[in-house]
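Visitor: sequence-free structure coming up:
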């Protein structure tokens, strides 16, 4: 007789499904482990990307600051200059035009010769004159124009050293001498290069060493960098002319782009019918925001300069070009700010009897204005850093005078940086980095203002 086998309880641990249950659990745990590992890898990639970006940013700032911080210091030499009336103002009229044309270089040369009485001969005197910046006469000229009573007096004045000696004392260049040799050596300078390859002559090195030992040379805050316009001499070149040109350019840009951009955004968002034409306009506005900036420069060259005959290299033309470039950004930001206002605000205003125009200007615009101003500030910051469109309209010209009106020839900070970066002198290299630091400072302030403005007036709904 055959024995019967009892059926196995599927709930029993030794049942046939226990193996499949354990296998499914293991698979689930393995899947979870893989997903957790993938999540950790993704977090690691994100942290690595942030660290890499910060490292690049730190490298950028360290490079710029390391190359440009010396531009804020200028080495000068103290001279006792006698302003003889027969040389400065023979007629005694104190006419500003006569004082501006006077021979101040001769007075500077006499003061330099008195410091080195042993420098005899044409070559030695030429080496003495080369110690001082060729533009030092403008420093004394400005002093006399500000105070004509100085004529006939003996004055003590600090004038800038020539760029070669200024850079040697700063330790930026070392063709045959070092800063330590100049400052501390009491004997002759150990020249390591042949005379034809030296930046300065042996006599000039000895004269500079003598001035340093006598305490006639000192390094002080470089006020000329912030008060002068451009110059062929690095030690006298400054950013004030470019800063004023940037101010006038941005003033024209703001005066045109903000009202036009806000008006266009209000019309498109609140009044324009939704049809094919408005769709085409919206698409073109979005596309214009991505157009390369140099295209706007070509447009300004063809329209404002060639067709309308406006002055070349003027801030008013630069402002018009940058207005065209920033309008799409301001319109898009303004429309987004208008969309962020809840519809209940409009419905409530209309419900109490306000017209649509009153609803827009009395209720919607005040609530959307923080977002509009934020977009405008960001657009202006973008305009401040633009170079390509302004190069096309001639703002790359060498301009020494400080512009007084938006119609005067001028340049802007980015273009000034471009001009200096193309100069081989080490003095212009440090001024390029210093101007970049100033420009970055302005951009950071403008972006910080946009953030603070948004935080201050933003409404949460």
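Guide: Perfect, I can see it now. On a predicted model such as this, the values are computed, not experimentally measured, just so you know.
Visitor: from here on, contacts and neighbour counts on C-alpha atoms
Guide: OK.
Visitor: Run the chain-centre distance for the helix or strand containing residue 56.
Guide: With secondary structure defined by DSSP states H and E, residue 56 is part of helix 18-68. Centroid separation between helix 18-68 and its chain, computed with CA atoms, centre = their mean, to the nearest Å, is 35 Å.
Visitor: next helix or strand past that helix?
Guide: Downstream of helix 18-68 (by DSSP H and E), the next one is strand 73-82.
Visitor: Which strands and helices lie in contact with that next one?
Guide: helix 104-115, strand 154-160, helix 163-170, strand 217-221 (3 or more CA pairs under 8 Å, 6 or more residues apart in numbering; DSSP states H and E).
Visitor: 6 Å - rerun?
Guide: Counting contacts by 3 or more CA pairs under 6 Å, 6 or more residues apart in numbering; DSSP states H and E, strand 73-82 packs against helix 104-115, strand 154-160, strand 217-221.
Visitor: want to try JSON lines for these, with distance to residue 238 and mean neighbour count as columns?
Guide: Shown next, in JSON lines, are the helices and strands packed on strand 73-82 (distance: least, CA to CA, whole Å; neighbours: other CA atoms under 10 Å):
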{"stretch": "helix 104-115", "distance to residue 238": "21", "mean neighbour count": "18"}
{"stretch": "strand 154-160", "distance to residue 238": "13", "mean neighbour count": "17"}
{"stretch": "strand 217-221", "distance to residue 238": "13", "mean neighbour count": "15"}
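Visitor: another one to put next to it:
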């Protein structure tokens, strides 16, 4: 006869149960605190970068009234036309020092902007109204609402002109398209990330083509076809070790092999992509092998049982199922390559490049290197542009990681 009088599992019947419950609550609390701390730190980091760099996407412009006779007299000479226009709009700029201070109110390259604005209007009015960029000092002061620490470099006369411009509503903020399309420049007003952005795209294209093809084929061979002997074991160990090698070592390898031995163009996107592909290959190979291992053995066995050859079973059945994991590993490897600076410095991509590249062989820079260069510049406007470039780089990385997640969700198979 079975005894039905069983002791219920309660806190009173098990003396250690309360202690285990308290330990579990403490663990949950510590975990929540760790997540909250991580989110708070990430929010602070991104918020500070956005706060410092959002101004790089906007520029301050001043409204000038340019008489038609002045345009007719100096229409082809933008430099002289800009100076005469500044003096016309600042009638109390008398004397050599006052004129020199008036000229400094306009930004570098404003003469080109002035001629372009006049040509776009195509008007025969007696006075043509145009907007031109101001100097980087005025731009930073206007964005800070003329904070006292931003006005230290201005003379009393220039401060008076700024007060007049503000009172007459002659200053405005506009989207700075030049920041996204211009190349690098010594002048903060004209500096942009266009060249570095194109260089990063060219470099990543080369890296993707080499890393994806070589990495996927190497992973397939090692996992599906290579014999299990000491040689393959040695290769696997070294591939795992290469994934942890500092990135600057790959830069030294690229300098010694691609530049000094093969004589490829220095600072080119081709060499940069080849160096980054060396760095990302171990990561892609490891991720691809894991993806192949995740495919159930029954898929291979079923294909072989129906008469398929080994290579047909791998490429027709196993590879399509492992491809989502391979693509995810490849995109994550490319995201790591996008943020690398050290290997690119070793092959000369730290050089000053003013013009965006037009081919894979042209000298170029990259977004991380551009951030490195601007961070070392003494002008305050470059600090703002540095944070702006970091924002673009983070957006680029976010898009690549989001693409990896979407591809994995759409292509992965549930077993």
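Guide: Looks like it came in fine. Keep in mind that this is a model prediction, so the values were computed, not measured.
Visitor: Quick check: which helices or strands does the helix holding residue 56 of structure 1 pack against?
Guide: Right, helix 18-68 of structure 1 is packed against helix 426-457 by 3+ CA pairs under 6 Å, 6+ apart.
Visitor: so which of the helices and strands packed on strand 73-82 of structure 1 gets nearest residue 341 of structure 1?
Guide: strand 217-221 (50.7 Å; CA to CA).
Visitor: Residue 205 of structure 2 maps to what in structure 1?
Guide: Per TM-score structural alignment, the equivalent position to residue 205 of structure 2 in structure 1 is residue 251.
Visitor: hang on, the earlier thing: the helix holding residue 56 of structure 1 vs helix 426-457, what angle?
Guide: 130 degrees (axes from the mean of the first three to the mean of the last three CA atoms, to 10 degrees).
Visitor: Let me have the helices and strands packed on strand 73-82 of structure 1 in JSON lines, extended by distance to residue 445 of structure 1.
Guide: Converted to JSON lines, those look like this (distance: least, CA to CA, whole Å):
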{"stretch": "helix 104-115", "distance to residue 445 of structure 1": "42"}
{"stretch": "strand 154-160", "distance to residue 445 of structure 1": "32"}
{"stretch": "strand 217-221", "distance to residue 445 of structure 1": "23"}
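Visitor: To residue 428 of structure 1, which of these lies closest?
Guide: Residue 428 of structure 1 sits nearest to strand 154-160 of all those, at 15.1 Å, using CA to CA.
Visitor: on average, how far is the closest one from the matching bit in structure 2?
Guide: Its aligned residues in structure 2 lie a mean 3.5 Å from strand 154-160 of structure 1 after superposition (mean CA distance after the TM-score superposition for structure 1).
Visitor: Give me the contact list for that strand.
Guide: 76-82, 133, 136 (CA atoms under 6 Å, 6 or more residues apart in numbering).
Visitor: Out of the residues you listed, which comes closest to residue 423 of structure 1?
Guide: Of the contacts of strand 154-160 of structure 1, the one sitting nearest to residue 423 of structure 1 (CA to CA) turns out to be residue 133, at 17.6 Å.
Visitor: Near whatever residue of structure 2 lines up with that closest one, how many other residues are there?
Guide: Counting by TM-score structural alignment, residue 133 of structure 1 lines up with residue 107 in structure 2. Other residues near residue 107 of structure 2 number 23, with proximity taken as other CA atoms under 10 Å.
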